[in-house]
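Participant: Next input, structure requested:
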Amino acid sequence: MNKTFDRYAGIAFLAIGALFIVESQKITSSAYGSNVGANIFPLGLGIFLSLMSVRLIYETFRYKAAEKEKEMLDYKRFGIIFTAAVLYAYFLEDVGFVLSTFAFLLIGFQTMQQGKWLTSVIIAAAFSYGVYFLFVHVMDGTLPGFPSWLGLP
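Facilitator: Sure thing, here's the model as predicted:
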């Protein structure tokens, strides 16, 4: 870990998080057919990003004396996860939230730690359906459901 890079990244992400919070206040707080407005996700993301950035900045002050060690960047993993994220955003409406999120998480888990397929499948399925259930059924929000060709509600 590079102390200087982490500190500057923390400051940059803190600014981005604050910008998300401020700009989310300009979005309407209600949506047609939904009790959850369009501003909830950007506001939550901004708060989360800001809190994680503060934590990163705090951790940079706790680093021990840095040892000069050259890190090898893992471009292959980055490329796989970046491609999966782009495909996730592209196919979200067509495939639906649950299936596209499940596939994205499964690819991400297997990219970061190969093996443990059963654990990855269970966590990805529980998270993707759990978020869908909470947002759609508990909070009365709207998300793209299952694709029509599956015949599910």
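
Participant: use CA for all of it now, contacts and neighbours both
Facilitator: Noted.

Participant: In which helix or strand does residue 118 reside?
Facilitator: helix 117-133 (DSSP states H and E).

Participant: Here is the second sequence; please produce its structure so I can put it next to the first one:
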Amino acid sequence: MNKTFDRYASVAFLLIGAAFVWESRKIGESSYGSNVGPDIFPLGLGLLLIVLALRLFYEVMRTKSDNGPSTKVKLDYKRFLIIVSAAVLYAYFLEDIGYVFGTFVFLLIGFQVIERGKWLTSVIVASLFSIGVYYLFVKVLEGSLPGFPVWMNIG
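Facilitator: Next comes the predicted model:
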């Protein structure tokens, strides 16, 4: 933990979160066919970023200064590139493959990159999350997400 970097990062994240909240208020409040407007996601993201930045700032101020020997962290570029590639492909193909299937595959790849094995747990969590978020957003909040791809013949 580098206290100076974390302190500056928390202030930067706080300002970015405030900018998200400020600018999201300029977006229209509803869109056609949806009770959840396009302003909700950036507003929520900004608020979450503000809360996390405040938490980071609190943690930095609470910890004692560590003047011990610094440990060198080995960066894992292979895992990082796999996750970034999966995220880019997920964003690119989201409209074509649909939210539920795309999110399931993305989460499954992510879980397996983070911790190999435990396929059953990964499949269960990825499917419950993707179906649960889709149901919550589309059915409960009456928003719109890309459904299932045509080739799956579902919905």
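
Participant: Any idea what the TM-score comes out to?
Facilitator: Once superposed, chain against chain, the TM-score is 0.93 (TM-score structural alignment, normalised by the length of structure 1); 153 aligned residues with a Cα RMSD of 1.3 Å.

Participant: What is the helix holding residue 118 of structure 1 packed up against?
Facilitator: helix 97-112 (3 or more Cα pairs under 8 Å, 6 or more residues apart in numbering; DSSP states H and E).

Participant: Give the aligned range of the helix holding residue 118 of structure 1 in structure 2.
Facilitator: Under TM-score structural alignment, helix 117-133 of structure 1 corresponds to residues 119-135 of structure 2.

Participant: Helices along structure 1, start to end?
Facilitator: Here structure 1 has its helices, by DSSP state H, at 3-24, 40-60, 75-95, 97-112, 117-133.

Participant: which residue is nearest the centroid of structure 2?
Facilitator: Of all residues in structure 2, the one closest to the mean position by Cα atoms, centre = their mean is residue 45, 9.2 Å from it.

Participant: Residue 12 of structure 1 matches what in structure 2?
Facilitator: Looks like residue 12 of structure 1 aligns to residue 12 there (TM-score structural alignment).

Participant: how far away is that match from residue 63 of structure 2?
Facilitator: 20 Å (Cα to Cα, to the nearest Å).

Participant: More neighbours: which of those two?
Facilitator: residue 12 (14 against 10; other Cα atoms under 10 Å).

Participant: follow-up on the earlier one: got the contact list for the match of helix 117-133 of structure 1?
Facilitator: Residues outside stretch 119-135 of structure 2 that contact it (Cα atoms under 8 Å, 6 or more residues apart in numbering): 99-101, 103-105, 107-108, 111-112, 145.

Participant: Stretch 82-102 of structure 1 too?
Facilitator: 104, 107-108, 124-125, 127-129, 132, 143-147.

Participant: Turn those residues into CSV, including neighbour count.
Facilitator: Shown next, in CSV, are the contacts of stretch 82-102 of structure 1 (neighbours: other Cα atoms under 10 Å):
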residue, neighbour count
104, 20
107, 20
108, 21
124, 23
125, 18
127, 16
128, 19
129, 16
132, 21
143, 15
144, 14
145, 18
146, 18
147, 16
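
Participant: which residues touch the corresponding residue of structure 2 for residue 144 of structure 1?
Facilitator: Aligned counterpart of residue 144 of structure 1 in structure 2: residue 146 (TM-score structural alignment). Residues near residue 146 of structure 2 by Cα under 8 Å, 6+ apart: 94-95, 98-99.

Participant: Looking at the residues you listed, spot the one nearest residue 52 of structure 2.
Facilitator: Distances from residue 52 of structure 2 to those, taken as Cα to Cα, are shortest for residue 99 (26.9 Å).
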